[in-house]
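S.K.: below is the structure, and that's it, no one-letter string:
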């Protein structure tokens, strides 16, 4: 499901490509960054950052696919540095129990 906002750019990949790569929802941000959601394990969802044909640059883990999709849809790159509601950030090891940013810690 392509989730374009009024200010999003045109998606550089086809729906067929994105589905073949395992993504269920996606959008292309104003700066050209492609973000996409894929289901992980039994019920968790993952929001992938800077998706391309060889993989992705980073990811955020969520308690469900629905939470990941909601976070992707609500993310506004003009006012936010990163999406909200995640419980694990892949590249930094940061954790946020229950998606709560006030409880953030780094898992080393």
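M.R.: Received the coordinates, thanks. This structure is a prediction, so every number in the text was calculated from the model and none was measured. Numbering: from 1, shown residues only.

S.K.: from here on, just use CA atoms for contacts and neighbour counts.
M.R.: Noted.

S.K.: quick one: residue 16 from residue 60, how far?
M.R.: Using Cα to Cα, to the nearest Å, residue 16 is found at 23 Å from residue 60.

S.K.: higher neighbour count, those two?
M.R.: The residue with more neighbours, out of residue 16 and residue 60, is residue 60; 23 against 10, by other Cα atoms under 10 Å.

S.K.: quickly find the element holding that one.
M.R.: With elements taken from DSSP states H and E, the one containing residue 60 is strand 58-62.

S.K.: can you check residue 38 too?
M.R.: strand 34-40.

S.K.: what residues are up against the residue lying closest to residue 39 once chain neighbours are set aside?
M.R.: Distances taken as Cα to Cα, 6 or more residues apart in numbering put residue 45 closest to residue 39, at 4.5 Å, once the chain neighbours are dropped. By Cα atoms under 8 Å, 6 or more residues apart in numbering, the residues touching residue 45 are 37-39, 61-68.

S.K.: let's bring in a second model and compare:
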């Protein structure tokens, strides 16, 4: 977690770590790699503050989208989706759409 007042550089630091911006000086290591290497190897996850769900995809398919992009097998996707939904107490809502949840 990064905690600090507005404008102190929290978002900028996260953007540098995610290789969305280059540092103006110094170096940065992400899991023992450069930020670019870590991004290319998908060595971390990044959740944007204003995350959005695709309204035309079910909860299950929204959760599974990054797994599809990563090329995981359908079996692995299903297992991870189930674990993730269990973790956030959304089991049973897999086939619902975002607008159907409060």
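M.R.: Received the coordinates, thanks. Computed from a prediction, not measured in an experiment: that's the story for all the values here.

S.K.: got a TM-score for the two of them?
M.R.: TM-score of the superposed chains, computed with TM-score structural alignment, normalised by the length of structure 2, equals 0.22; 47 aligned residues with a Cα RMSD of 5.2 Å.

S.K.: buried ones in the biggest helix by length in structure 2, by neighbour count?
M.R.: Scanning structure 2 for the longest helix, with DSSP state H as the assignment, gives helix 74-87. Across helix 74-87 of structure 2, burial judged by 16 or more other Cα atoms under 10 Å covers 77-78, 80-82, 84-85.

S.K.: now, which of those residues sits nearest residue 14 of structure 2?
M.R.: residue 84 (23.6 Å; Cα to Cα).

S.K.: ok, the closest one to residue 13 of structure 2 distance?
M.R.: From residue 84 of structure 2 across to residue 13 of structure 2, the span is 27 Å (Cα to Cα).

S.K.: just checking, residue 105 of structure 1 touches residue 88?
M.R.: No. Counting by Cα atoms under 8 Å, residue 105 of structure 1 does not reach residue 88; the two are 9.8 Å apart.

S.K.: more neighbours: which of the two?
M.R.: Using other Cα under 10 Å as the criterion, residue 105 of structure 1 and residue 88 rank with residue 88 on top: 24 against 13.

S.K.: in this structure the more buried one contacts residue 68, no?
M.R.: No. Using Cα under 8 Å, residue 88 of structure 1 makes no contact with residue 68, being 11.7 Å away.

S.K.: identify the contacts common to those two.
M.R.: Both residue 88 of structure 1 and residue 68 are in contact with 61-62, where contact means Cα under 8 Å, 6+ apart.
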